[in-house]
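Quick one: sequence plus predicted model below, questions after.
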Amino acid sequence: MTATEIPQPGFGTSGHEDESCTDAVRRALDADYRHVDTAQMYDNERAVGRALDRAHVDREAVFLATKVHPSNLAAEDVIESTEESLDRLGVDAVDLLYVHWPTDAYDPEDTLPAFDEVRDRGWTRHVGVSNFTIELLEEAMEILESPIVANQVELHPRLQQDDLVSFSRGHDVRTVAYCPIARGDVTALETLQEIAAAHDATPVQVALAWHYGRDGVVPIPKGSGEHIRENHAALEIDLSDEERARIAALDRGDRLIDPDEAAWNR
């Protein structure tokens, strides 16, 4: 598999819990999302598994990703917790297993070979990382036998991470964007409001269309109700080069998530 085969867009589940999570994932699958993202940290893998079981979509048609909690990144814990994730999800394997954060129990020489082992066991088709810098990516590539197919990071119009996206693209690593609409803050950006008016769209849809048009980027917006379909419909918006340049000018390097605290607060 090449990185470009990760379905676009993904559906993010951080913050979705219990039956509301199951309902949201089912709605997303009904709206033609074919990439669902969860994590041990989100405490909703069981709810995601229920949605997959109840959906009118074959398991093989859904690209399913989860992430190993930072406290589970010692080698034997990677193996044990991954098996537990599969049990909660009700699947034999996931399509992508991430290192969630390079913090806490993360030790590249100990952690990463365990991800190779999980892949060798057939419990994941692919290996990814999350919240990795260029330097951490380079280190992981040297240690892992498995190719890294994705790096999931905070990414939105105010934090565009061009150098990281470019490096990743050059190494066939997909950049999966969480917080792609800056937790809704994009609605207040005048530039996006003006572009949205020209497309009979919303600022959120314009922000997502900008992501969809970036080579090597897959956003994973969360959503509920009609927002799920609206987010998917942004795939149909074709931004001009001038509009994309205006959005590029919004980059301020503004992070919503403090890397020093994020592992415990996402």
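Yep, that arrived.

Going by C-alpha atoms from here, please, whenever you check contacts or count neighbours.
Will do.

Would you mind naming the helix or strand containing Ala245?
Following DSSP states H and E, one finds Ala245 within helix 241-248.

What's the first helix or strand after that helix?
helix 262-265.

Check the burial of the residue nearest to Thr111 when sequence neighbours are not counted by counting its neighbours.
Leaving aside its sequence neighbours, Thr111 sits nearest to Ala75 (CA to CA, 6 or more residues apart in numbering; 5.1 Å). By other CA atoms under 10 Å, 20 other residues sit near Ala75.

wait, doesn't Ala75 sit right on Asp110?
Yes. In terms of CA atoms under 8 Å, Ala75 counts as a neighbour of Asp110; the distance is 5.7 Å.

List the buried residues of the helix or strand that Thr175 is a member of.
Assignment of secondary structure by DSSP H and E places Thr175 within strand 174-178. Buried residues in strand 174-178, counted by 16 or more other CA atoms under 10 Å: 174-178.

out of the residues you listed, which one sits closest to Ile195?
Comparing the buried residues of strand 174-178 against Ile195 with CA to CA places Ala177 closest, at 21.3 Å.

would you list every one of the strands in this structure?
Using DSSP state E, the strands assigned to the chain run over residues 11-12, 35-37, 63-68, 94-99, 124-130, 148-154, 174-178, 217-219.

then this one, side by side with the first:
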Amino acid sequence: MFDRHSPISENNAATPPHKLSTSSLAKVFAYKDDRQLLVLDNINIHLDANEFVCLVGASGCGKSTLLKIIAGLEQPSSGQVSIEDEVVLGPGADRGMVFQNYTLFPWRSVAENVSFGLELKGLSKAERLKQVAYYLDVVGLTKFADAYPKQLSGGMKQRVAIARALANEPAVLLMDEPFGALDAQTKSQMQQFMRELWARTQITILMVTHDVEEAIFLSQRIYVMGAHPGCIKAEISIDLPDSRSLELKLAPEFVQIKRQIIHALGH
């Protein structure tokens, strides 16, 4: 269900467009007393098809603001965001968003929450049922289709939110600290789940986190952000096996990457 690729002609086979990119992106917050605050400056990042990329930075560096701009929820002051060379002008179905808070409708069952975006798209009931069944299977919640959010654990609620975003089959999945509200054990379980989910779907993912270990474990590349104003300080490739277990966090090569990122954050 994630085969979004059309044949690439011989002329542009060498340089297909990035799935997501930002170009010289900047954001200024203006105040009523004419003060201005530059919160993002010259942000240039990209994601290719099927990549899992994390943005890492300290609180207040503008990570979430950048993600909101990419989602179309905020407008940049200058520069632009593109999805496959189409400039982003506002929210769109080509970007799915998962927030730290679960943002589920408490009066709707798990299946009805996942179905919400499909209803807005006008899919028939039969099509919705098929899509919902597929994505509940993907996130391992088929048995909880008729449950309500209040009956679920925090990790399960976030799985429902992820399934709802995936059901719309976005080109890019955007995630803003999706496991930040979970306890340590559940967070580790969700990291393992997310890695397996990405391996299964191969959807393109951009995730914001301040957890360095989480970013290394999940992603293929990491952008390290500095603050005041928010900027890209480093781009680090994660040269680790595709098949990852939580024990990998203790491996020397993992610790070395962590040291590299912490060094970049501190300079």
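Now that the structure is in, tell me what you want to look at. Given the structure is predicted, the values throughout are model-derived calculations rather than measurements.

Please state their TM-score.
Scored against TM-score structural alignment, normalised by the length of the first structure, the superposed chains reach a TM-score of 0.40; 170 aligned residues with a CA RMSD of 5.7 Å.

Serialize the strands of the first structure to JSON lines and add fields for distance to Glu230 of the first structure.
Shown next, in JSON lines, are the strands of the first structure (distance: least, CA to CA, whole Å):
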{"stretch": "strand 11-12", "distance to Glu230 of the first structure": "12"}
{"stretch": "strand 35-37", "distance to Glu230 of the first structure": "16"}
{"stretch": "strand 63-68", "distance to Glu230 of the first structure": "21"}
{"stretch": "strand 94-99", "distance to Glu230 of the first structure": "26"}
{"stretch": "strand 124-130", "distance to Glu230 of the first structure": "26"}
{"stretch": "strand 148-154", "distance to Glu230 of the first structure": "21"}
{"stretch": "strand 174-178", "distance to Glu230 of the first structure": "17"}
{"stretch": "strand 217-219", "distance to Glu230 of the first structure": "14"}
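
hang on, Met190 of the second structure in a strand?
No. Assessed by DSSP: H, G, I helix; E, B strand; the rest coil, Met190 of the second structure does not belong to a strand; its assignment is helix.

Distance-wise, check the closest residue to it other than its chain neighbours relative to Tyr223 of the second structure.
Excluding the flanking residues, the one nearest Met190 of the second structure by CA to CA, 6+ apart is Gly155, at 6.7 Å. Using CA to CA, to the nearest Å, Gly155 of the second structure is found at 26 Å from Tyr223 of the second structure.

I'd like to know which elements the strand holding Thr175 of the first structure is packed against.
strand 148-154, helix 162-170, strand 217-219 (3 or more CA pairs under 8 Å, 6 or more residues apart in numbering; DSSP states H and E).

helices or strands next to the last one in the packing?
In this case it means strand 217-219 of the first structure. strand 174-178, helix 203-212.

relative to strand 174-178, how tilted is the longest one?
Between the axes of helix 203-212 of the first structure and strand 174-178, defined by axes from the mean of the first three to the mean of the last three CA atoms, to 10 degrees, the angle is 160 degrees.

rewinding a little: of the strands of the first structure, which is nearest Ala24 of the first structure?
strand 11-12 (9.2 Å).

helices or strands next to that closest one in the packing?
Using 3+ CA pairs under 8 Å, 6+ apart: strand 11-12 of the first structure touches strand 35-37.

List the buried residues for whichever strand or helix holds His263 of the second structure?
Applying DSSP H and E as the criterion places His263 of the second structure in helix 252-265. Applying a neighbour-count criterion of 16+ other CA under 10 Å, one finds 254, 257-258, 261, 264-265 buried in helix 252-265 of the second structure.

and the longest strand for the second structure?
Assigned via DSSP E, the second structure shows its longest strand as strand 20-30.

what helices or strands is that one leaning on?
Using 3+ CA pairs under 8 Å, 6+ apart: strand 20-30 of the second structure touches strand 36-43, strand 46-47, strand 78-83.

Let's have these in JSON lines, adding distance to Ala234 of the second structure and mean neighbour count.
Formatted as JSON lines, those follow (distance: least, CA to CA, whole Å; neighbours: other CA atoms under 10 Å):
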{"stretch": "strand 36-43", "distance to Ala234 of the second structure": "11", "mean neighbour count": "18"}
{"stretch": "strand 46-47", "distance to Ala234 of the second structure": "13", "mean neighbour count": "20"}
{"stretch": "strand 78-83", "distance to Ala234 of the second structure": "20", "mean neighbour count": "19"}
